[in-house]
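[1] Next input, structure requested:
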Amino acid sequence: MFLEALASVLLGLALALLAGHRLGHRLPARNLVLATGAAGALFGAFVTHSALGPGHALPVLGGAVVVAVALLSLLVRPAGRGNSARSGRSVHAH
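    All right, here's what the predicted structure looks like:
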């Protein structure tokens, strides 16, 4: 169980770093992203381990990845919001 928890936290941190690298301009502070990835993966591993029982390391890690990705996706801000040039609205009055 300890190794599953450690591996899931490391997976969550890796996913958070990847998300921060790819979508850094659309995410909040890096510390929040890292904490969310690690906590989400740990929670996913706990829930999956509780449902399946011991001896299912790969499915537990899969559950950790799924929950971490789901929680990280909730942090992503929409692209182009508030940018009047992209939305087609003119800033200048005619």
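
[2] can we go C-alpha only for contacts and neighbour counts from here?
    Noted.

[3] What is the neighbour count of Leu6?
    Counted with other C-alpha atoms under 10 Å, residues neighbouring Leu6 total 15.

[4] and the residue nearest the centre of the chain, what is it in contact with?
    The structure's the chain has its C-alpha centroid closest to Leu72; by C-alpha atoms, centre = their mean the separation is 2.1 Å. Applying C-alpha atoms under 8 Å, 6 or more residues apart in numbering, we find Leu72 in contact with 16, 19, 33, 36-37.

[5] Following up with a second sequence; could you model it the same way so I can compare the two?
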Amino acid sequence: MILEALGSVLLGLALSWAALRRLADRLPAQRVVYPAGTLGALFGAYLTHTALGSGHLPATLLGAALVAAVALSLLIRPRTRRLRRSAAV
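    So this is what the prediction gives:
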């Protein structure tokens, strides 16, 4: 159980770092992204561990990665676009 929790925290931090590196302009501040990825991974590990039971470390880490990715995807803002209005408006 300790390895699952530690692995999921490290996985959440790695996914948060990768998301910030790739989508820095579309994500909020780092102080929001890192906890969201970490807590998402911990919740995913808890959820997967509860569903499968102990002894399924790879599946638990996969569930942690999936839920962390979903939590991070909820933070992504749309690209800023200028609204073009016609002259008649």
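
[6] quick one: the residue nearest to the centre of structure 1 and Arg81 of structure 1, what's the gap?
    Per C-alpha to C-alpha, to the nearest Å, Leu72 of structure 1 is found 19 Å from Arg81 of structure 1.

[7] Of the contacts of Leu72 of structure 1 - the most surrounded one?
    Neighbour counts for the contacts of Leu72 of structure 1 (other C-alpha under 10 Å) peak at Gly37, which has 32 neighbours.

[8] That one: what's it in contact with?
    With C-alpha under 8 Å, 6+ apart, Gly37 of structure 1 has these contacts: 9, 12-13, 15-16, 68-69, 71-72.

[9] now the helices: where do they sit in structure 1?
    Secondary structure of structure 1 (DSSP state H): helices at 2-23, 30-52, 57-75, 84-87.

[10] Adding distance to Ala93 of structure 1, write those helices out as CSV.
    Shown next, in CSV, are those (distance: least, C-alpha to C-alpha, whole Å):
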stretch, distance to Ala93 of structure 1
helix 2-23, 34
helix 30-52, 39
helix 57-75, 35
helix 84-87, 13
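
[11] Just give me which of the contacts of Gly37 of structure 1 are shared by structure 2.
    Among the contacts of Gly37 of structure 1, the ones whose aligned partners also touch in structure 2 (both residues aligned by TM-score structural alignment, their matches' C-alpha atoms under 8 Å) are 12-13, 15-16, 68-69, 71-72.

[12] Turn the contacts of Gly37 of structure 1 into TSV, columns for distance to Leu23 of structure 1.
    Putting those into TSV (distance: C-alpha to C-alpha, whole Å) gives the following:
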residue	distance to Leu23 of structure 1
Val9	20
Gly12	16
Leu13	15
Leu15	12
Ala16	10
Ala68	15
Val69	13
Leu71	14
Leu72	11
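
[13] Noted, bye for now.
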